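S.K.: Attaching a predicted model along with its sequence, questions to come.
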Amino acid sequence: MSSEEHQHMGAHDHGAMDHSAMGHGPVSWRMAASATLHCLTGCAIGEVLGMVIGTALGWGNVATIVLAVVLAFFFGYALTMRGVLRAGVGFKQAVKVALAADTLSIAVMEVVDNAIMVAVPGAMEAGVNSLLFWGALAFALGVAFVVTWPINRWMIGRGLGHAVVHAYH
């Protein structure tokens, strides 16, 4: 659907579109969990890759975290853009949709999981061959999911976050 068609539909007829995703009616925890899992996937890819690279290269905590955050945003946005581009949306508009859909969710996840990684004694210094490193990272990502889930539910209920992506599915 083109953006013109979507704008034309406006308040008239959303066809088979889920009204709860459009900010009309209650948003289910299941829908929010799906959006959060999507976000977690991109974050986890970037976070794990950044942590592994930074740790393997012996970088300090700050440099490793910066790399992990940059990669988390990159992969989070890329996953959203992939689906939007497949719907026939131009690159520039797909970037805008990804920014609107994922920025807050990724930011919350990154603050939470990196704060936990820093807070767990020795996790950042443990190295990629350590159970402490992987256990702390898995725990951090799990907590980030739990913290971000109600935020995504709130945003979708107001037509924000992943609700903007539903127009392109």
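M.R.: Here it is on my side, so go on.

S.K.: Every contact and neighbour count from this point should use C-alpha atoms.
M.R.: Noted.

S.K.: in what helix or strand does the residue nearest in space to the middle of the chain lie?
M.R.: The chain has Cys39 as the residue nearest its centroid, 2.5 Å off, counting by CA atoms, centre = their mean. Using DSSP states H and E, Cys39 sits in helix 29-56.

S.K.: quick one: whichever helix or strand comes after that helix to chain centroid distance?
M.R.: Sequence-wise, the next helix or strand downstream of helix 29-56 (DSSP H and E) is helix 61-86. Put simply, helix 61-86 sits 8 Å off its chain's centre (CA atoms, centre = their mean, to the nearest Å).

S.K.: same for helix 61-86, what does it pack against?
M.R.: Judged by 3 or more CA pairs under 8 Å, 6 or more residues apart in numbering; DSSP states H and E, the packing partners of helix 61-86 are helix 29-56, helix 91-119.

S.K.: Which stretch among those is buried most, on average?
M.R.: Of all those, helix 29-56 carries the top mean neighbour count, a mean of 21, counting by mean count of other CA atoms under 10 Å.

S.K.: residue contacts, Thr103?
M.R.: Residues in contact with Thr103, defined by CA atoms under 8 Å, 6 or more residues apart in numbering, are Phe73, Gly161.

S.K.: next up, a second structure to put side by side with the first:
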Amino acid sequence: MSQHDHHDHHDHDGHDLGGLNAMALSATLHCLTGCAIGEIAGLMIGTAVGLSTGWTIALAVSLAFLFGYTLSTFPLVKAGLGVGAALAVVFAADTLSIATMELVDNAVMAVIPGAMDAGLANWVFWVSMMIALTAAFLAAYPVNRYLLARGKGHALTHGYHGDSGPVTGARRYIPTLSSTTLAAAIVAFMLGGLVVSVAAETDTDEPEQSNHALGRG
């Protein structure tokens, strides 16, 4: 092999590696967004209706799968695939990734003292959720990369993301969400919850401090 051929081969491998890493990152962020939405929604609903911790976790996990599948289904349907066919592809592509995330996420939440019982108005919950989702992302990324490298996982969906002609009808209204948008949405959502919870605790503490200052404590 000539020096020129060697450099071409090296550059090609580097390009493929970068593309694989980028695809794995995008796939993981899609799953993470769906999982985060489902987890928070499940906890909110479970708390509102007074479900036990076990049932609340079950609801949160179910919704995490639902939203994770939904986010991956949108681009396939927009590309022209039927809903049933799109769901079949997504089930095969995303199930292992979402399952990995949910297993790690809930395991981390379980080992952090007070995280499961903190409630949405407690900063402990939001900090714990940030830690848990970060751990879930780090666990799912190599899973997605491994599957993509072997033509599985999200590789099953990429063939439908090409140029399918002009998007018409109701498909025009299906949002196209980039990895950057998804990452920003996750960060903003989690930070918003943290800020609100800290503000709520501060408001609760201020009357108590006033009462102590007035000798009413």
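M.R.: That came through fine. On a predicted model such as this, the values are computed, not experimentally measured, just so you know.

S.K.: follow-up on the earlier one: would you turn the helices and strands packed on helix 61-86 of structure 1 into JSON lines with distance to Gly142 of structure 1?
M.R.: Formatted as JSON lines, the helices and strands packed on helix 61-86 of structure 1 follow (distance: least, CA to CA, whole Å):
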{"stretch": "helix 29-56", "distance to Gly142 of structure 1": "9"}
{"stretch": "helix 91-119", "distance to Gly142 of structure 1": "8"}
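
S.K.: The residue nearest to the centre of structure 1 pairs with which position in structure 2?
M.R.: If you follow Cys39 of structure 1 across to structure 2 using TM-score structural alignment, you land on Cys31.

S.K.: For that match, which non-adjacent residue is closest in space?
M.R.: Gly68 (5.1 Å; CA to CA, 6 or more residues apart in numbering).

S.K.: Map the one you found onto structure 1.
M.R.: Match for Gly68 of structure 2 (TM-score structural alignment): Gly76.

S.K.: now Ser197 of structure 2
M.R.: So Ser197 of structure 2 corresponds to nothing, using TM-score structural alignment.

S.K.: Show the contacting residues for the counterpart of Thr100 of structure 2 in structure 1.
M.R.: Matched to structure 1 by TM-score structural alignment, Thr100 of structure 2 sits across from Val108. Shown in contact with Val108 of structure 1 (CA under 8 Å, 6+ apart): Ala144, Val147, Thr148.

S.K.: got it, and Cys35 of structure 2?
M.R.: By CA under 8 Å, 6+ apart, the residues touching Cys35 of structure 2 are Val61, Leu63, Ala64, Phe65, Phe67, Gly68, Ile98, Met101, Glu102.

S.K.: likewise Ala121 of structure 2?
M.R.: By CA under 8 Å, 6+ apart, Ala121 of structure 2 lies in contact with Val196, Ser197, Val198, Ala200, Glu201.

S.K.: try 10 Å
M.R.: Residues near Ala121 of structure 2 by CA atoms under 10 Å, 6 or more residues apart in numbering: Gly193, Leu194, Val195, Val196, Ser197, Val198, Ala199, Ala200, Glu201.

S.K.: And whichever helix or strand the fifth one is part of, what does it pack against?
M.R.: Translated: Ser197 of structure 2. Using DSSP H and E, Ser197 of structure 2 maps to helix 179-213. Applying 3 or more CA pairs under 10 Å, 6 or more residues apart in numbering; DSSP states H and E, one finds that helix 179-213 of structure 2 contacts helix 3-49, helix 123-149.
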